[in-house]
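Asker: Structure, please.
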Amino acid sequence: MIRFEDVSVTYDGAREPTVQGVDFEVPEGELVLLAGPSGVGKSTVLGAVCGLVPHFTGGTLRGRVTVAGRDTRTHKPRELADVVGTVGQDPLAHFVTDTVEDELAYGMESLGLAPDVMRRRVEETLDLLGLADLRNRPIATLSGGQQQRVAIGSVLTPHPSVLVLDEPTSALDPAAAEEVLAVLQRLVHDLGTTVLMAEHRLERVIQYADQIALLPAPGASPILGTPAEVMAVSPVYPPVVALGRLAGWTPLPLTVRDARRRATDLRQRLEAQEGIALKGRGELRDKPQPTRTLQHSTPPTPLGTPTAEVQALSVTRARIQALTTINLTITPGETIALMGRNGAGKSTILNSLVGLVTPSSGTVKLGEATPHRTAPKDLVRKVGLVPQEPRDLLYADTVAAECTAADQDAGAQPGTCRALVTELLPGVTDDTHPRDLSEGQRLALALAVALTARPPLLLLDEPTRGLDYAAKARLVGLLRELAAEGHAIVLATHDVELAAEIAHRVVLLAEGEVIADGPTAEVVVSSPSFAPQVTKILAPQHWLTVSEVRAALHPGAGS
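Answerer: Have a look, this model is predicted:
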């Protein structure tokens, strides 16, 4: 159905091809996962399938890409629209109408489908993606994850034979991501739809893939194989595979269920190690399975004035109650993960803390300052926000210009922002245009801009969206350093693995209200939806991360 024949793409002004030697086939009715580190060209490969590369992006495409027999070099995207449906990383870029129902119908109107067919397909898609309650909502009022589902739905309604998806679950909560992936699996298995999908959160999607096409490094030829074959050599892999490598399991497990079946010996080893440690400290074990907590999971002792205080905060937007009586105290050095379904109110809390939203009632304080009444030039030294869309913070033509502007805005020493960029994005040159960065790279640049002023409170909205595992590890290391220096950090995230790694506290939201607030180990372990893979595999023992298991098995060896 999709055929790449020795394809290379070189963008205008680039010294080297972004991708080269791409030669593989996606058979009809299969789901192929495109994997690899950030910046290796996954979005370029996907763009070549729907004709966006090179017709809209420019540059030179060598070799041949065919979809259902059509050569994408000679067929522009509109001439492929009846066979290829595409959803990119940014759902806002897709929308051409104002409401959910109109957006679902638009693609079919463009193809001239009959009204009765359009109505039936809209209803089917609303049910498939859990959007029925949102059908009349303005798209601008939806959360990022809800917008992502609408974008996916808008390309499903014309019933294309090929779906091309770039990070389709990156903005979705765990339950919504499972719903979308189940829909994709149904389309593949029952309707014979061909799916080519790029995704960094392999823990969510790997079990659905028939094959994986791995781009191991920039410019390297892809490696094609079954998920088990590719994961054995891949530089990117989910926690379940990392745990399998640590435990020496062969073949490597790809699902929590597979790993649980093999985990008996590992649980016994961990229990024995813990027993040795307790005995060495002269302690007695009162329970057969004591609760485990991460080394960083105890919040720091409050010192002096809280960094921020939220009291009885309620927010109503467009007659929708976004938040109801939120109370939250944020202390220096504390890292808090805001979690919950899409639309639960996580981003609204962040926007209230940074002054973008005015409370309907209640108060928000940053020390003595009220965010929505504080001038931006003063607020930047008190709180920094990295939004879901990093381009909202980026406006210059080069990375160097962004860094210079950030230093000036923050009153920081020249080179402060560039040093952060070097740490988060090794190898990115000063003359690179932000639009030429991948989604994950743009996010890292926006984070560096926000951190330049070293604000005491740092807010991040879905900070790992578009990041590979190595970039996420660098982010975790940087945020731990900031917390150790006394910065308070609040993350709104659907990434349960990130919360397990770094959060002292988890605040769980539903329908604009706090339904749980406590230490990470207590909150996520008790939640089937928000528990990380390691917790599910090693239950009833309470482990959260592979690094924690490694430290227990090999004391003193480091993580």
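Asker: Every contact and neighbour count from this point should use C-alpha atoms.
Answerer: Noted.
Asker: List the contacts of stretch 516-534.
Answerer: Contact with stretch 516-534 is made by 174-175, 203, 239-240, 243, 256, 292-294, 297-299, 496-497, 499-500, 503-509, 535, 542-546, as judged by CA atoms under 8 Å, 6 or more residues apart in numbering.
Asker: out of those residues, which are inside helices?
Answerer: Judged by DSSP state H, helices contain the following of the contacts of stretch 516-534: 174-175, 203, 239-240, 243, 256, 496-497, 499-500, 535, 546.
Asker: And Val476, which helix or strand is it part of?
Answerer: Using DSSP states H and E, Val476 sits in helix 469-484.
Asker: List the contacts of that helix.
Answerer: So helix 469-484 is contacted by 37-38, 200, 236-237, 332-335, 423-424, 464, 488-489, 498, 501-502 (CA under 8 Å, 6+ apart).
Asker: how about this one, so we can line them up?
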Amino acid sequence: MESVSVTLAGADRPVLRSVDLSVEEGELALVVGRTGSGKSTLLGAMCGRVPHFTGGTLRGRVLVHGRDTREHRPRDLADLVGVVGQDPLAGFVTDTVEEELAYGMEQLGLSAATMRTRVEETLDLLGIPELRDVPLRELSGGQQQRVAIGSVLTAHPRVILLDEPTSALDPVGAEDVLATVTRLVHDLAVTVVLAEHRVERVLHHADRVVHVAPDGTVSAGEPAAMMATSEVTSPVVELGRWAGWQPLPLSVRDARRAAADLRAGLRGRSPSPVSPRAAAAGRREPVVRARGLVVRHPGEVLAVAGVDLDLRAGEVTGLMGRNGSGKSSLLWALQGSTAPTAGRVRVLAREGGEVNPAGLPPDRRRERVGLVPQSAADLLYLDTVGGECAQADRESAAPPGTCARLLARLAPDVPADRHPRDLSEGQKLALVLAVQLTADPPVLLLDEPTRGLDPVAKAALASTLQGLADDGRALLVATHDVEFVAECADRVVLLAAGEVVAEGPTAQVVLASPTLAPQVAKVLRPGPWLTVDEVRTAVDGEER
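Answerer: Next up is the predicted model:
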């Protein structure tokens, strides 16, 4: 990229400004930056989608293996560049997994024998052979993400651009995908440019870090040098910067080597006791009580298998489990939009007694249980933010301005005349949260709310959810983000094959699992530490 600036149609300033960047063959470049800073635009410019599909103006020059994107449209680069976007479902063009894996190769005119071989290889690489004939729309979000990546891999491109490739994957699934990507880099010299907010998953694989600043400028360098000052980082790097370790560790392995003295100093100590709010919540009657809950989907797919679950006011509960374990199905059954096949759900009513949310009309159901789905923007359908807020007030019979005030509290300075689709992922989430909270439900369910959020936005979301719990709400958050759970959740419920296999205080559940443990726990094992803040508070308190 030579002196590249991108100004989107209708924008008053460039999204990217005077970018000079080279990515070498066989290099894995990790792109980081705040939500909405322009990472997706950077990837789009690398494959010609910007400006050929998006519109706007691109100044400067982008060369991909010698081909100039000004003269070669994306279709002319299809044999060189494979792209996986943030929303896999939006990129699918066929009906089943096998058809989607083969589609790209059909467009390139490969032989049937070659296509069959590559489909089999990709199914095995991604660990999804059993999904071969499954309709794409019946897959979980994480399964869809794997298929989207697989549909690119089958074409054997020389450059792969990945936008948030692990955001919907559980920790094991993410490691499997990244192992596949790094194998392509190391063994086949494929160039990979990967934008990811889950920096802790990718950083130790990266050869180079590319930082996109909010003003549109781009800098690049060795990972350790870039992480020394980056505001978007991983818990391992944050711990290393606080502790003053040199060289700055990028992986858990390197951090454990540097942390011997810190582990010794923390031996015999533990984090501060549970907060008064969480302790009080444990003594309250459940606001939501599910017993023997069973959910079967068409085709006799058993998604939820006899779950018993209690949610209490003032408590944030993390719902975890591998992709396809039944988390989303459980949320929709608790909210009442999906009627359970067996069992029952009861929610405490404000006027006393209990109600079955599945038996309520939608407007009354919202007053009992709010739900933010995986794709929060699916709930936004009007042309302006102000219109969405006004409609939420009307539907919830709330005083005019209620939703707008909630939005201002969650995400200040969101223009009322802005189209919701033009908001950053964090702003979209805040708007949907405000819409749901306008009905003032005592229970709030969130499905993968951290997708597309940078670490700063996730910290703000954690603070928001804990504030809602302080106000007396019960919250259930389904997520694969173990770092977010460590920061936010008071309690964790672990699902496997639709069943609850573990339940208890956050530290008790996540420390017992090598896959669920956050990075700080792995670095300071066997100590009971989950976050950098816990360590910092303990050490600073001792020094005082």
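Asker: re the thing from before, distance to Pro77 of the first structure for the ones in helices among the contacts of stretch 516-534 of the first structure - can I get that in a markdown table?
Answerer: Below are these laid out as a markdown table (distance: CA to CA, whole Å):
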| residue | distance to Pro77 of the first structure |
| --- | --- |
| Pro174 | 32 |
| Ala175 | 32 |
| Glu203 | 32 |
| Pro239 | 37 |
| Val240 | 38 |
| Leu243 | 42 |
| Val256 | 39 |
| Val496 | 36 |
| Glu497 | 37 |
| Ala499 | 39 |
| Ala500 | 42 |
| Thr535 | 44 |
| Val546 | 43 |
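Asker: Just the buried ones among those, please.
Answerer: Among those, those buried by neighbour count (16 or more other CA atoms under 10 Å) are Pro174, Glu203, Pro239, Val240, Leu243, Val256, Val496, Glu497, Ala499, Ala500, Thr535, Val546.
Asker: Which pair in those residues has the greatest spatial separation?
Answerer: Greatest spatial distance among these (CA to CA): Pro174 and Leu243, at 20.6 Å.
Asker: Could I get the full set of helices for the stretch 301-450 of the second structure?
Answerer: In the stretch 301-450 of the second structure, the segments counted as helices under DSSP state H, counting those that start in this stretch are 327-335, 362-368, 385-395, 402-410, 425-437.
Asker: how much space between the aligned residue in the first structure for Ala460 of the second structure and Leu246 of the first structure?
Answerer: Taking TM-score structural alignment, Ala460 of the second structure has Arg474 as its aligned residue in the first structure. Arg474 of the first structure sits 21 Å away from Leu246 of the first structure, going by CA to CA, to the nearest Å.
Asker: What's the match for Arg322 of the second structure in the first structure?
Answerer: In the first structure, the residue matched to Arg322 of the second structure (TM-score structural alignment) is Arg341.
Asker: do the same with Leu89 of the second structure
Answerer: Match for Leu89 of the second structure (TM-score structural alignment): Leu92.
Asker: Of all residues in the first structure, which one is nearest the centre?
Answerer: Arg465 (2.7 Å; CA atoms, centre = their mean).
Asker: The match of Leu89 of the second structure touches Arg149, doesn't it?
Answerer: No: with contacts counted by CA atoms under 8 Å, Leu92 of the first structure stays clear of Arg149, the gap being 11.4 Å.
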